[in-house]
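# For reference, the sequence and a predicted model appear below.
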Amino acid sequence: MSETVQDLALGSKGVLKQNPSASSSKGAEAVLYGRSRLADPQQQLADLAAVDLSQTPQQGNFAQRLAVHQWQTLQPSKLEIFQINLGKLCNMTCSHCHVDAGPTRIVENMDRSTIYACLQALDQTEAHTVDITGGAPELNPHFRYLVDQCVARGKHVIDRCNLTVLLLPRMQDLPKWLAARGVEIVCSLPHYKQESTDTQRGDGTFEKSIIALQRLNAAGYGQGDSQRQLVLVTNPVGACLAKNNPCIEKEWKTGLQENCGITFDRLIALNNMPISRYLEWLETSGNLQAYMERLVNAFNPSTIAGLMCRNTLSISWDGRIFDCDFNQMLDLEAQQLDGHRPHIRDFNPALLAQREIVTGHHCFGCTAGAGSSCSGAIV
């Protein structure tokens, strides 16, 4: 990689904030990896299991909640989306990041042989979409190879972009490069106003994000072209649920157009998952109990059929297979069916179709309210 860790770091602009609901501009050393007990996924699962949910329906047991609505087990539907996580290297350290990504995560990045195995597996399916994520997936040295190979196979490709990565020296041509291949760009932007965005993602992030969005607009993105789709993703600041409605999207479009001259195609709002850095904030701020109760009490049975774990496979940087990106970050691998945990190099679509999806307390994050998935609201 041509950028060093120092090149990737945002310095004083892009420093992790410890409290997503605070307006202070002071950074905090709240990155989990190597610095927190919650760097261990097993500890995260234990902390979630320790939350007293006895006063909520089915005492906060997700499997029992499913059973009440005639879902004795949660099984996959037709596989439509291959989600490939290229690694944890990122030029940012955002406070809500469930991946615990950052500039020093240089080890956990997918190599060329694993990417080749992903492509071989993809060829055995009828999946129509390849969803490429990270970290900042663009920092993986094989990112462009993967995109080209997927496009050559006629797949719809999604690049989950943090926007600021487009300002790095070797990324200057990326907006036009992606546009030429019809890649959909799904971008993180907590809010269309500066304060909320910088609070969650670091001082100076909003300004950098606007510059990146302007470059994407200049490349033809966000103009209503189905081959140049620009989607913005927002996560709530604080311990509340995402708001999904047409009025919010209209407000965003008006705000960005009038204040920044930016246009985009669609807004999706995701619930913050109670894992990784956000879980740490919930604990240190005293919000974990209330937030988990909020998720459980907002359970919506109408979301079950459309859960992303049912039509998606999530592939980790080292080739392990998971039911979803969130399970991947909690190290909850897909169900063992043949004596071994499933790996992309031993891909068996028929066997995987028989698995039972692994669930836990965190799954209430996807079923609360209108639901939350990588594509936004479920219902």
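Done, it's in.

# going forward, measure contacts and count neighbours with C-alpha atoms only.
Will do.

# all helices of the stretch 251-379 of the chain, in order?
Taking DSSP state H, counting those that start in this stretch as the test, the helices found in the stretch 251-379 of the chain are 276-284, 288-297, 308-311, 325-329, 349-352, 364-367.

# List the buried residues for the fifth one?
Across helix 349-352, burial judged by 16 or more other C-alpha atoms under 10 Å covers Leu352.

# which residues touch it?
124-125, 337 (C-alpha atoms under 8 Å, 6 or more residues apart in numbering).

# and those residues, which are buried?
Applying 16+ other C-alpha under 10 Å to the contacts of helix 349-352 flags Thr125 as buried.

# Can you tell me which of the contacts of helix 349-352 comes closest to Ile262?
Thr125 (37.5 Å; C-alpha to C-alpha).

# Just say helix, strand or coil for the closest one.
Of the three states, Thr125 takes coil according to DSSP: H, G, I helix; E, B strand; the rest coil.

# Quick one: residues contacting it.
79, 349.

# any idea how far it lies from Ala63?
Thr125 is 29 Å from Ala63, where distance means C-alpha to C-alpha, to the nearest Å.

# Ok, Ile357 next?
Counting by C-alpha to C-alpha, the gap between Ile357 and Ala63 amounts to 11 Å.

# Check Thr129 too.
From Thr129 to Ala63 the distance is 29 Å (C-alpha to C-alpha).

# same thing with Leu216?
For Leu216, the distance to Ala63 - C-alpha to C-alpha - is 43 Å.

# do the same with Met329
20 Å.

# repeat for Cys240
For Cys240, the distance to Ala63 - C-alpha to C-alpha - is 24 Å.

# So which of the two has more stuff around it?
A direct count of neighbours by other C-alpha atoms under 10 Å for Cys240 and Ala63 places Ala63 higher, at 18 against 14.

# Looks like that one contacts Thr359 (just checking).
Yes. Ala63 lies in contact with Thr359 (C-alpha atoms under 8 Å); the separation is 7.3 Å.

# what sits in contact with each of those two?
Counting by C-alpha under 8 Å, 6+ apart, no residue touches both Ala63 and Thr359.

# what's the neighbour count on the nearest residue to Leu267 once chain neighbours are set aside?
The shortest distance from Leu267 to any non-neighbouring residue, by C-alpha to C-alpha, 6 or more residues apart in numbering, is to Leu232 (4.9 Å). By the criterion of other C-alpha under 10 Å, Leu232 has 26 neighbours.

# The structure to be compared is supplied as follows:
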Amino acid sequence: MVNLLIQNEFDQALADAHAPLRRVRPEILQLNVGKLCNLTCVHCHVNAGPARKEIVTGETIDRILEWYEQTDIPTLDLTGGTPEMVPDFRRLVETVRNFDQPRRVMDRLNATIINEPGYEWVAEFLAEHEVEIIASMPCYEPDNVNEQRGDGVFDRSIEAFQKLNELGYGRDPKLVLNFVYNPNGGFLPPEQTALEADYKREMKEHFDIDFNQLFCIANMPIARFASYLKRNGELQSYMEVLKDAFNPTTVEGLMCRNTINVSWLGEVFDCDFNQMMKLPLRHDPPAGDGGKGEPMFLWEIDHETFENVPILTGNHCFGCTAGSGSSCGGALT
């Protein structure tokens, strides 16, 4: 189905380290609902923003739900863009939480949406359905956050987190609130445990905000962040940082091993980064056709045998294996 020959430097690094990259049984269905967002962040690997039109349709959601309910995949991970801006967001969450076998739902929340006109329902809705929140918070100091995510975002985020705390998020064991740290430039995240302790101290002392965990995620050298690096003449040096910090012990924990990533169109990818690199999984081309096969759609795959499908890689994958590693759940080692 996919050529297993070494095709890039990342493949070579895996081979040299005797660190094979193979799937395991799917545990997470990650749906990128589209590129619509109320912010335009420098580090965004999706190139999301307020003017983007790419969002999942109700028909595609129906097909995804029909497929998903027939599986035993325990977790639905919603990302974007800003998932709550999709018209069918509430229907999607309610349906999954009301399956005969209810699933855990995670929402990669841009917290500022909570205070946007027309989205006042978001916080209460997420709490009612016990949706786990993973929220971007690049720093506990205003200047760094505003530089990366836009003027005023820090204060609006603090206000949103305080509201979530009032509803029980970060305090009630059933209402999980996790933060995400992304570096504010072309360097690797610091050690996650120590930074989490700093965050918890500063957020509590200055804003009386509680949260559960901090996830440190490296910036990927793609899309808007790659453009930022190019403008500053730092793209090549950042790639060297990632390659030099390759850590083979992170491979076992890579999210591509246990995650099925799906686009707003329903196409299947190994991860959200491959999705933005336009590297879908494909069917075999017709016999005698030297071209590429057609992209796979979620409702065309068998989740029982999906672990046999090879994983597509590229040099951007060094972003997930550098230093302590990086996944949608933070550091790997």
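Here it is on my side, so go on. Here the structure is a predicted model, which is why all the values come from computation and not from measurement.

# circling back: counterpart of the residue nearest to Leu267 of the first structure in the second structure?
Under the alignment (TM-score structural alignment), Leu232 of the first structure maps onto Phe179 of the second structure.

# Could you look up the SS state of that match?
Secondary structure assignment for Phe179 of the second structure (three-state DSSP): strand.

# unless I'm mixing things up, it is touching Tyr140, no?
No. Under the criterion of C-alpha under 8 Å, Phe179 of the second structure is not in contact with Tyr140, lying 10.7 Å apart.

# measure Glu94 of the second structure to Leu175 of the second structure for me?
Taken as C-alpha to C-alpha, the span from Glu94 of the second structure to Leu175 of the second structure is 16 Å.

# quick one: which of these two has more around it?
Neighbours per residue, other C-alpha under 10 Å: of Glu94 of the second structure and Leu175, the larger number sits with Leu175, 23 against 16.

# Burial check on the closest residue to the more buried one other than its chain neighbours, number of neighbours?
Of all residues not flanking Leu175 of the second structure in the chain, Tyr169 sits nearest, at 4.7 Å (C-alpha to C-alpha, 6+ apart). Number of residues near Tyr169 of the second structure (other C-alpha under 10 Å) recorded here: 28.

# The alignment partner in the second structure of Val147 of the first structure sits in which helix or strand?
Aligned by TM-score structural alignment, Val147 of the first structure pairs with Val93 of the second structure. Per DSSP states H and E, Val93 of the second structure falls inside helix 89-97.

# what's downstream of that helix, the next helix or strand?
Once helix 89-97 of the second structure ends, the next helix or strand along the chain (criterion: DSSP H and E) is strand 104-109.

# what's in contact with that next one?
Here strand 104-109 of the second structure makes contact (C-alpha under 8 Å, 6+ apart) with 74-80, 82-83, 93, 96-97, 130-136.

# Which ones among those lie within strands?
Per DSSP state E, strands hold the following members of the contacts of strand 104-109 of the second structure: 75-79, 132-136.

# all strands of the stretch 201-350 of the first structure, in order?
230-234, 266-269, 312-315, 321-322 (DSSP state E, counting those that start in this stretch).

# To Lys88 of the first structure, which of these lies closest?
strand 312-315 (12.9 Å).

# what's the closest one aligned against in the second structure?
By TM-score structural alignment, strand 312-315 of the first structure lines up with residues 259-262 in the second structure.

# buried set for stretch 110-119 of the second structure?
By neighbour count with 16+ other C-alpha under 10 Å, stretch 110-119 of the second structure contains the buried residues 110-115.

# for stretch 128-148 of the second structure, that is, sorry about that
So for stretch 128-148 of the second structure, counting by 16+ other C-alpha under 10 Å, buried means 129-140, 144-148.

# Equivalent analysis for stretch 144-159 of the first structure, please.
So for stretch 144-159 of the first structure, counting by 16+ other C-alpha under 10 Å, buried means 144, 146-147, 150-151, 155-159.

# Could you single out the nearest of these to Leu89 of the first structure?
Among these, and counting by C-alpha to C-alpha, the member closest to Leu89 of the first structure is Asp159, at 15.0 Å.

# Adding distance to Glu205 of the second structure, write the ones in strands among the contacts of strand 104-109 of the second structure out as CSV.
Below are these laid out as CSV (distance: C-alpha to C-alpha, whole Å):
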residue, distance to Glu205 of the second structure
Thr75, 33
Leu76, 33
Asp77, 31
Leu78, 31
Thr79, 30
Glu132, 24
Ile133, 22
Ile134, 21
Ala135, 20
Ser136, 20
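
# which one of the residues you listed is nearest Arg23 of the second structure?
Using C-alpha to C-alpha, those come closest to Arg23 of the second structure at Thr75, 16.6 Å.

# now for that closest one: what does it line up with in the first structure?
Aligning on TM-score structural alignment places Thr75 of the second structure opposite Thr129 in the first structure.

# OK, contacts around the aligned residue in the second structure for Gly376 of the first structure?
Using TM-score structural alignment as the criterion, the counterpart of Gly376 of the first structure in the second structure is Gly330. By C-alpha under 8 Å, 6+ apart, the contact set of Gly330 of the second structure is 180, 192, 214-217.

# can you rerun that using 6 Å?
Applying C-alpha atoms under 6 Å, 6 or more residues apart in numbering, we find Gly330 of the second structure in contact with 215-217.

# Now which of those residues would you call buried?
Using 16+ other C-alpha under 10 Å, the buried ones in these are 215-217.

# Turn those residues into JSON lines, columns for distance to Leu235 of the second structure.
Shown next, in JSON lines, are these (distance: C-alpha to C-alpha, whole Å):
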{"residue": "Phe215", "distance to Leu235 of the second structure": "24"}
{"residue": "Cys216", "distance to Leu235 of the second structure": "21"}
{"residue": "Ile217", "distance to Leu235 of the second structure": "18"}
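
# what's the closest of those to Glu240 of the second structure?
Taking these together and measuring to Glu240 of the second structure by C-alpha to C-alpha, the closest member is Ile217, at 17.7 Å.
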